[in-house]
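Novice: whatever this is, show me its structure:
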Amino acid sequence: MMKLTYSKQGDYLLPDLIAHKEPEASPGKYAYLRREYLKEQHYGMFLSLLTQGTLNQHLTEIQEAAQARMTQITREMARNQQVNEQLKADNPMLWVGQMNNIRQAAEEIVMQELIYR
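Specialist: Sure thing, here's the model as predicted:
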């Protein structure tokens, strides 16, 4: 168990708290969305991760997992819907529209699975 030390500030004794040093991370889209979700909906968990010094690590893991899952879902959906290079060559506008729909659907799945849990 940690021993707390106190320092006198005027008439008050305040605990000497030191935040854990965390490596800096450049968050991506999904890390940012997860951070905001935790701040607004699960503030206790957000503070716990922040004070333990594991928030950036958590956000980095979420970002990597979300990107990997997006790639996987997009490939599977494109294969299942037969949105391939042949369609891209024959009808580029149809291919773009279908790929946009697939990416949007994949992103909604990722948001539910990883960000808003």
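
Novice: all contacts plus neighbour counts: C-alpha atoms, from now on.
Specialist: Fine.

Novice: what's the host helix or strand of residue 35 packed up against?
Specialist: Residue 35 belongs to helix 29-41 when elements are defined using DSSP states H and E. Taking 3 or more CA pairs under 8 Å, 6 or more residues apart in numbering; DSSP states H and E as contact, the helices and strands that helix 29-41 lies on are helix 43-52, helix 55-80.

Novice: another sequence for comparison is provided below:
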Amino acid sequence: MKLSYTNVNGYLIPNLTYKSGEQMEQLGKYGFLRRDYLKNHRNSTYQVMLLQDTIGEHLLEVDKAAREREEVILKQLEEKEPLPDKAADQMAWHRFFG
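Specialist: You can find the predicted model right below:
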């Protein structure tokens, strides 16, 4: 993490940035959702993780776990109720994805 400061009314406020921009490039939907949740509802935890430079790793971990769980759930749903054949039954397909 690089520390630079901004002068606000005589106080030096640190400008916090992520150490590794490449971690943010790898981040998916669920990682960004987790980041927003931490920033908006657990700000002190977010700030500590940012200062300790553990936020990027945490967000990638959450994103990976959520995507794996999503795949499991989708497979279970498809086993329970298979998707209709688009060519054979276009109306059923449209009900699913319409």
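
Novice: pick the most buried one from the helices and strands packed on helix 29-41 of the first structure.
Specialist: For those, the largest average neighbour count (mean count of other CA atoms under 10 Å) is found in helix 55-80, namely a mean of 17.

Novice: contacts for whichever helix or strand comes after that helix?
Specialist: Tracing the chain C-terminally past helix 55-80 of the first structure and defining elements by DSSP H and E, one meets helix 85-90 next. The list of residues contacting helix 85-90 of the first structure from outside it, by CA atoms under 8 Å, 6 or more residues apart in numbering, reads 94-96.

Novice: quick check: buried residues in the next helix-or-strand element following helix 85-90 of the first structure?
Specialist: As assigned by DSSP H and E, the chain's next helix or strand after helix 85-90 of the first structure is helix 92-110. Neighbour-count burial for helix 92-110 of the first structure flags 95, 98-99, 102-103, 105-107, 109-110 (criterion: 16 or more other CA atoms under 10 Å).

Novice: in the second structure, what residue sits furthest out from the centroid?
Specialist: Computed with CA atoms, centre = their mean, the residue of the second structure farthest from its C-alpha average is residue 88, at 37.5 Å.

Novice: any idea how far whatever residue of the first structure lines up with it is from residue 83 of the first structure?
Specialist: Residue 88 of the second structure maps onto residue 90 in the first structure, with residues paired by TM-score structural alignment. Here the criterion is CA to CA, to the nearest Å. By it, residue 90 of the first structure lies 11 Å from residue 83 of the first structure.

Novice: what number of residues lie near residue 31 of the second structure?
Specialist: By the other CA atoms under 10 Å criterion, the neighbourhood of residue 31 of the second structure contains 23 residues.

Novice: can you give me every residue that contacts it?
Specialist: Per CA under 8 Å, 6+ apart, neighbours of residue 31 of the second structure: 59-60, 62-63.

Novice: same question, residue 61 of the first structure
Specialist: Applying CA under 8 Å, 6+ apart, we find residue 61 of the first structure in contact with no residue.

Novice: now it: how far from residue 55 of the first structure?
Specialist: Per CA to CA, residue 61 of the first structure is found 10 Å from residue 55 of the first structure.

Novice: for residue 72 of the first structure, same thing?
Specialist: 26 Å.

Novice: same thing with residue 105 of the first structure?
Specialist: Computed as CA to CA, the residue 105 of the first structure to residue 55 of the first structure distance reads 28 Å.
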